[in-house]
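**Q** Have a look at this fold, sequence not included:
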């Protein structure tokens, strides 16, 4: 056996040990300058019975032998029926002459799976962005309703202040009426049956009573307005509650999307151990 054959035979015998020493599943090929001398398939990457087959142009080993330096290529599915990535080095004799090639290949299935995971990441991110936007919009609606609620409460407070002033007026009328009644009684006692002042006082008392009645009517009107404001507040609170429910649903969608991200992260972590 000549030196060339001895060196190639050495690579053929060494190849299975190299395959065992690599921590992930690969295929290995050894060639002379024309054909495959050895082919060791991977469990997920088997090109078939290619021992003795001519080294095709464009193959990583072919390019390594032609350039006399290491080459890495992605081999399309059209070449062997399976897409894979391969790195090859030329085998040279003691004079540096290329006498063959050695190549290692790994399936692109994991890369394709990683690409799919990346696409899932992108899709999930879009879902999160959409859900977040919806949540933001609902939060804005809620803020607007709360502002209306605050305005209504302010108006109601002003109405209550007016009511307090009217009540103060009524109390004042009551006080005056009491004094006038007392004076009327004194005058009546003095004049007896002929007292004319009593009539004047009585008239004043009636006038004040009428003022009091009008004040009571005004109070009733204000109370009606208060009832309307309270009803508006109740409706606003109801709408705010509905919006909060929408926010809760949107939060649930975000939680689900985040769960999808976690699952994808686990897949990527698993792939990282294989690549």
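**A** Cool, the structure landed. Note that this is a predicted model, so its numbers are computed, not measured. Numbers count the residues shown, from 1 in each chain.

**Q** going forward, measure contacts between C-alpha atoms and count neighbours the same way
**A** Will do.

**Q** which secondary structure element contains residue 220?
**A** Using DSSP states H and E, residue 220 falls within helix 197-274.

**Q** what separates that helix from the chain centre, distance-wise?
**A** The gap between where helix 197-274 is centred and where its chain is centred comes out at 28 Å by CA atoms, centre = their mean, to the nearest Å.

**Q** tell me what it is packed against?
**A** Other helices and strands packing on helix 197-274, by 3 or more CA pairs under 8 Å, 6 or more residues apart in numbering; DSSP states H and E, are helix 109-191.

**Q** Next up, a structure to set beside the first:
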């Protein structure tokens, strides 16, 4: 009788613990899958940012060309203003301001390009870490799924032991 009671208590404890573990493992598996999915999405977003940065390089090249051409136009305008003598003095001031704006625009383009290269480099590092983390998340999700399946199997065994204990 005492053996029967010990067997029945052990079977109930195993059954309850297995059910708790099963629920927890299922929750972990769900969370691991969600984490893996979210990391993959963040990785895709990072890659999109890198693509957009590459597109801005073309735009910066265009603005740089405009700045260089504006500088030449300002220089030519200054030459023509000098030829005009006293009548071209006002135009010479405008030409000089155009040249200053062109030089400042060119420097700004260079600064922006430097900043974008830094952003691109740092974003590449982030994406690289995200790729590795996504792989880890996938591995974790897979492992958690296997643990969950094992715990479900353990719960079935515990239920069978409970049936045997009840019948004894």
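**A** Now that the structure is in, tell me what you want to look at. These figures come from a predicted structure and were not determined experimentally.

**Q** Residues contacting stretch 145-153 of the first structure, please?
**A** Stretch 145-153 of the first structure has contacts (CA atoms under 8 Å, 6 or more residues apart in numbering) with 229, 232, 233, 236, 237, 239, 240.

**Q** Looking at those residues, spot the one nearest residue 133 of the first structure.
**A** Within these, the smallest distance to residue 133 of the first structure is 18.0 Å, found for residue 240 (CA to CA).

**Q** which residue packs closest to the closest one, ignoring adjacent ones?
**A** residue 142 (5.7 Å; CA to CA, 6 or more residues apart in numbering).

**Q** Enumerate every residue touching the one you found.
**A** By CA under 8 Å, 6+ apart, residue 142 of the first structure lies in contact with 240, 243, 244.

**Q** what's the distance between the second one and residue 98 of the first structure?
**A** Note on residue 243 of the first structure: its distance to residue 98 of the first structure, by CA to CA, to the nearest Å, is 75 Å.

**Q** got it, and the last one?
**A** Going from residue 244 of the first structure to residue 98 of the first structure by CA to CA gives 74 Å.

**Q** quick one, which of those two is more surrounded?
**A** Taking neighbours as other CA atoms under 10 Å, residue 244 of the first structure and residue 98 compare with residue 98 leading, 20 against 17.

**Q** My guess is residue 19 of the second structure contacts residue 156. True?
**A** No. Residue 19 of the second structure sits out of contact with residue 156 when judged by CA atoms under 8 Å, with a separation of 9.6 Å.

**Q** And the two? Which one has more around it.
**A** Neighbour count, other CA under 10 Å: between residue 19 of the second structure and residue 156, residue 19 has more, with 19 against 15.

**Q** Check the gap between residue 30 of the second structure and residue 20 of the second structure for me.
**A** Residue 30 of the second structure is 15 Å from residue 20 of the second structure, by CA to CA.

**Q** what residue of the first structure takes the place of residue 130 of the second structure?
**A** In the first structure, the residue paired with residue 130 of the second structure is residue 236, using TM-score structural alignment.

**Q** what about its match, neighbour count?
**A** Counted with other CA under 10 Å, the neighbours of residue 236 of the first structure add up to 18.

**Q** shouldn't residue 8 of the second structure be in contact with residue 165?
**A** Yes. Here residue 8 of the second structure reaches residue 165: they are 5.1 Å apart, a contact under CA under 8 Å.

**Q** sorry, back to before: and the match of residue 130 of the second structure, how far from residue 132 of the first structure?
**A** Residue 236 of the first structure sits 24 Å away from residue 132 of the first structure, going by CA to CA.

**Q** what does residue 199 of the first structure give?
**A** According to CA to CA, residue 199 of the first structure stands 78 Å off from residue 132 of the first structure.

**Q** what does residue 217 of the first structure align to in the second structure?
**A** Looks like residue 217 of the first structure aligns to residue 111 there (TM-score structural alignment).

**Q** That match: neighbour count?
**A** Neighbours of residue 111 of the second structure under the rule other CA under 10 Å: 12.

**Q** mind listing what it touches?
**A** By CA under 8 Å, 6+ apart, the contact set of residue 111 of the second structure is empty.

**Q** 10 Å instead?
**A** Applying CA atoms under 10 Å, 6 or more residues apart in numbering to residue 111 of the second structure gives the contacts 105, 117.
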